[in-house]
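**Student:** kindly generate the corresponding structure for this input.
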Amino acid sequence: MLLAASLVALAVAAQAGAPCPPTPAGYSFYRLQDTPGAFVLRTLPAGSSPAALAAACDSATLCNSFSSDGQLCIVPSSPIFSFLDATDPQVSDCDGVYIAARSLSGLEMPPGVDVDVLRAKGEAGLRNMRAIDAAAKRVASKLRAEAISPEALAHMSPQALARVFREANVPLSQTSDQLGSYTNSNVMAALTYPVWDSRTVNGTTLSYISPIKDQGRCGTCVHFTAVATAEAAVAVAQGQAVNTNDYSEEWMHFCNPVYKLTCGSGYWANRAAAVIAQYNIPYEKNYPYTTAYDAGNCNLYNPPEERSPGTFKYFFITDLTKAKEHIRTWGALMSSFAVYNDFFSWGPAKAPYVWDGVSALAGYHEVTVIGYNDSGSYWLVKNSWGTGWGDKGFFKMSYTANVGFMSPADDYIVALNWTANNTPSPSASPSPSPSPSPSPSPSPVCGDGTCDAGETCGSCSTDCGPCDVCGDGVCTGAETCETCKTDCGIVDASGVLSCCGDHTCSASLAENCGSCPTDCGVCPSCNKNGVCEPLLGESCATASGGCSDCGSCTSTYCGDGKCSYSKNGYKESCGTCAKDCGGCNDTSFCGDGKCTPPENAGSCSRDCSGGGKKLPLRGVPEPSAATATGNNGNGNGKKNRRALLGSAHMRG
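**Tutor:** Down below sits the predicted model:
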């Protein structure tokens, strides 16, 4: 025993005296630390050098971090740092995590804007859309009962239209901060076009959407999205049966005359759209996309330079009914969202994406919205991560994903249209004689049998029908469980009123596959993301089942009261097992470098037992690798030392 202890001590001393390998350019090295909550993309063979691991991370889409033991990762948006267990004899002084000074995907958020702001600013618009959807479904049910097509509504008299809405118990128009606001034209549009996919325009063989592309390692999602949206607008305007437009993301990100970015930096969607509107956009053949150069390649290929033969205009949309109309008219638009770790593993066999309420925030992303489905309550989206991700590069985002997607406020939804240069101007004709100014439209008259613009159920129930009343015991009109649980809620087996069973998986109501499999689907027995998630039904592995993310029930597992760590085996941290290690946002947790009661050597050896190694400052990179910017690799440009020290809030 004494000899073995001496050998370990000598090994530790040798490790302590040996210099660590050079930190690869563009990375910061956090010695003897890791980042709980990081999403592991893949693991390379043990023994790979930092230079080899950096090269592998640089070539892997979305990778912005790697560990000394070979894990290629995506670090959380505001990383929490935790110490490795220095008492493990396999841990050397040069073990730790390397974080790149580059964007996760390429979207920069304006100062003061985060996912909570996105959610809050978009909530009213999303509530209105859900109200329209609920009202349309109830009117559609009435129409089916009478064998009337939705298209017939546009040709009905005001009296006949009012009868259909009245008998469906739906107001023709309402204004409500609680239940949502809409007009009958909003509901009729939803009835006429409940589903749209710009890849198969209105059920035809036309496709307004260009092929999927791959942004690779660079933070260029904004420009891939802007280009895809521009390609769709041109296809629509030119009446192309198949979208063959191919414009240059390289020029947009690296070469345009307004700003020139690097591979590792992101940008704002509104400014990208402004560049397209002001300068047009050249073709891919002139500036082919490459990730080989950090500053891009702005050499002209295949001269002469050619640009789209027309003019773009851009604008912002703050109404989701108008957003859907724009998709139908121009093929696509741009929107952003907060990316959580559970999004990376979305696939076509899964339900439309809804944040699971547990996974950590990884960063922000810009994508192209190409359709919607009111029946299934989701958006159809084109991504820029290649055809190997998602559903051949596309995905479905639930209306209730709770990630700030399609927030109808400010400049969060960006639209483009396009006019050809050769569009003939109207023939010149003599100027007409001035005509008298039109008479102002008559003010709506309550009681004339027509629910006119400006009238609602609140101002004129005679014409627009009675308003919904939350609390009257009947789920009618535009009421949903989320806006009126009293009327639309479902009593569960224990007698509690909930929304589980309303056919909508709502992340804002904390529904997930663990809490509501009826709406969200059955959880996989183990999602193998390295995090033990009891709320999703995961538990320690046995011979007949369980989940390896939670350890082995017969040896070490999450819930055994010990925050375990084995470099070459099962590891726990505040990000993977809060039961044993404490939560990363708690006042103290195992791995924070302080032995805080009730921690002891048995429950938290990394904080309470030493290990013969001098620990660095938590959240501070090695001096030789420190960066001047403080960039944490997530694309948000955070320079807040508190975030690096782990005191910033890590959502999820």
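**Student:** all contacts plus neighbour counts: C-alpha atoms, from now on.
**Tutor:** Fine.
**Student:** hang on, Ile327 packs against Leu380?
**Tutor:** No - counting by Cα atoms under 8 Å, Ile327 stays clear of Leu380, with 10.6 Å between them.
**Student:** what do these two both touch?
**Tutor:** Residues within reach of Ile327 and of Leu380 at once, by Cα atoms under 8 Å, 6 or more residues apart in numbering, are Val369, Ile370, Gly371.
**Student:** distance of the first one from Phe395?
**Tutor:** Looking back up the chat, that one is Val369. Noted for Val369: a distance of 10 Å to Phe395, by Cα to Cα, to the nearest Å.
**Student:** got it, and the last one?
**Tutor:** Between Gly371 and Phe395 the distance is 11 Å, computed by Cα to Cα.
**Student:** need the overlap of contacts for the two.
**Tutor:** Leu380, Val381.
**Student:** which helix or which strand is home to the residue nearest to Ala269 when sequence neighbours are not counted?
**Tutor:** Spatial nearest neighbour of Ala269, excluding adjacent residues (Cα to Cα, 6 or more residues apart in numbering): Val222 at 5.6 Å. Element membership for Val222 (DSSP states H and E) is helix 221-238.
**Student:** and this one, please, so the two structures can be compared:
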Amino acid sequence: MNKFLNKIKNSKQGTIALILVIMITTITLVSSLIITLISVTDLTSSYHVTESKSVASNIDACIDDALSKISSSTSVSGSYSLFTSNVSCVYDISVISAGFITVTSTASSTSDLGYWQDEVVVTVNVSTTPISIESYKTSPLGFDSYSTCGDGQCTYGEDCASCESDCGACVCGDGVTEGAEVCDDGNVINESCGNGVTETADTYCNSTCTAEIVISSDETCDDGVDESCGDGVIQSGSYCNATCDGYDTLSEGCDFNTVSPCGAGGSPNTDSVGCSKNPLCPNDCSTCTNVCF
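**Tutor:** Next comes the predicted model:
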């Protein structure tokens, strides 16, 4: 009887010990999870504070620069930027409206944790002497986000080159040089003599955005057609020449499509255009002839 009671007692002690082990393990896991969550929260909070301070400092630098420009001349306006080893920001200065100028300053910061951007809009009263700040507001467009390629949203920090799945493919001809493009002048035309467009001297981009095209001097004309003897069309009149720097006067009596099979160079061509009684056209397209030499 005593052996039986001792067996039950030992069994209960084993069960209690097992329960204690499970409880201790559970508490340890929960504690670890809580500590991990706290660490992540602290890290995120630290990131927000650090990035926010950095962005705010950059924004203020641009605002100071804008105020300096406005102080020198209230007629100043346009888009500006500050990029140094310590400052990176852009800002816009509006034209005067009812005695006020609006300055919009934007800055951003990127780290391993994400991307932070903010914007401040300052209204400057330029009708006072000296000028004064009427209002200083953080734009509702300012935000922080954690962008991930493949989340279906083309957010700040992503573009067609870095995340095609969210932003779409880079497009040649949209006026924005992006991805593997060497250039992009906003069209898919090879700017050159003979394309039908009279171009000025400039640097252009080819139709595939893979190379630049340099036109060294202004074109005088460009009719898109190579009017010449041997093109199968009888022409008469003034036409743009082959180098687009002047005009040629043509007065063809005939024309042809292929080089003559008659033999020697300069001999008439049997595949003539505009010839009937005299079926051959010479290489200068002057007049039809019946002699093959």
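**Student:** need the TM-score from the superposition.
**Tutor:** In this superposition the chains share a TM-score of 0.25, using TM-score structural alignment, normalised by the length of structure 2; 106 aligned residues with a Cα RMSD of 5.4 Å.
**Student:** output the contacting helices and strands for the helix holding Val222 of structure 1.
**Tutor:** helix 249-250, helix 269-279, helix 320-330, strand 333-340, strand 361-373, strand 413-420 (3 or more Cα pairs under 8 Å, 6 or more residues apart in numbering; DSSP states H and E).
**Student:** which secondary structure elements does the longest helix seen in structure 2 contact?
**Tutor:** Longest helix in structure 2, counting residues (DSSP state H): helix 2-72. In terms of contacts (3+ Cα pairs under 8 Å, 6+ apart), helix 2-72 of structure 2 is packed against strand 88-93, strand 100-110, strand 115-125.
**Student:** Cys205 of structure 2 is nearest to which of the ones you listed?
**Tutor:** Proximity to Cys205 of structure 2 (Cα to Cα) singles out strand 88-93 among those, at 27.9 Å.
**Student:** between the shared contacts of Ile327 and Leu380 of structure 1, identify the one with the most neighbours.
**Tutor:** Per-residue neighbour counts (other Cα atoms under 10 Å) across the shared contacts of Ile327 and Leu380 of structure 1 peak at Val369, which has 31 neighbours.
**Student:** the residue lying closest to that residue once chain neighbours are set aside: how many residues sit nearby?
**Tutor:** Once flanking residues are discounted, Val369 of structure 1 sits nearest to Val381: 4.5 Å by Cα to Cα, 6+ apart. Using other Cα under 10 Å, Val381 of structure 1 has 21 neighbouring residues.
**Student:** which residue ranges of the stretch 1-150 of structure 1 form helices?
**Tutor:** Taking DSSP state H, counting those that start in this stretch as the test, the helices found in the stretch 1-150 of structure 1 are 2-17, 50-58, 115-145.
**Student:** can you pull the buried residues of the first one?
**Tutor:** Residues Val12, Gln15, Ala16 are the ones in helix 2-17 of structure 1 that count as buried (16 or more other Cα atoms under 10 Å).
**Student:** equivalent analysis for the shortest one, please.
**Tutor:** Neighbour-count burial for helix 50-58 of structure 1 flags Pro50, Leu53, Ala54, Cys57, Asp58 (criterion: 16+ other Cα under 10 Å).
**Student:** who does it touch, helix- and strand-wise?
**Tutor:** Against helix 50-58 of structure 1 (3+ Cα pairs under 8 Å, 6+ apart) you get strand 65-67, strand 71-74.
**Student:** that older thread, kindly calculate the angle that the helix holding Val222 of structure 1 makes with strand 333-340.
**Tutor:** Counting by axes from the mean of the first three to the mean of the last three Cα atoms, to 10 degrees, helix 221-238 of structure 1 lies at 150 degrees to strand 333-340.
**Student:** what angle sits between helix 221-238 of structure 1 and helix 320-330?
**Tutor:** 60 degrees.
**Student:** just the buried residues of helix 221-238 of structure 1, please?
**Tutor:** 221-237.
**Student:** gap between the residue nearest to Lys382 of structure 1 when sequence neighbours are not counted and Val367 of structure 1?
**Tutor:** In space, Lys382 of structure 1 comes closest to Phe394 once its chain neighbours are excluded; the distance is 4.6 Å by Cα to Cα, 6+ apart. Phe394 of structure 1 sits at a distance of 10 Å from Val367 of structure 1 (criterion: Cα to Cα).
**Student:** then Phe312 of structure 1?
**Tutor:** 19 Å.
**Student:** more neighbours, the two?
**Tutor:** Neighbour tally, Phe312 of structure 1 and Val367, criterion other Cα under 10 Å: the higher count belongs to Val367, 26 against 23.
**Student:** let me see the contact set for the more buried one.
**Tutor:** Cys221, Val222, Thr225, Met334, Ser335, Ser336, Val381, Lys382, Asn383, Ser384.
**Student:** closest one of these to Ala136 of structure 1?
**Tutor:** Nearest to Ala136 of structure 1, judged by Cα to Cα, of those is Val381 at 23.2 Å.
**Student:** am I right that the closest one is in a strand?
**Tutor:** Yes - per DSSP: H, G, I helix; E, B strand; the rest coil, Val381 of structure 1 lies within a strand segment.
**Student:** many thanks, we can stop here.
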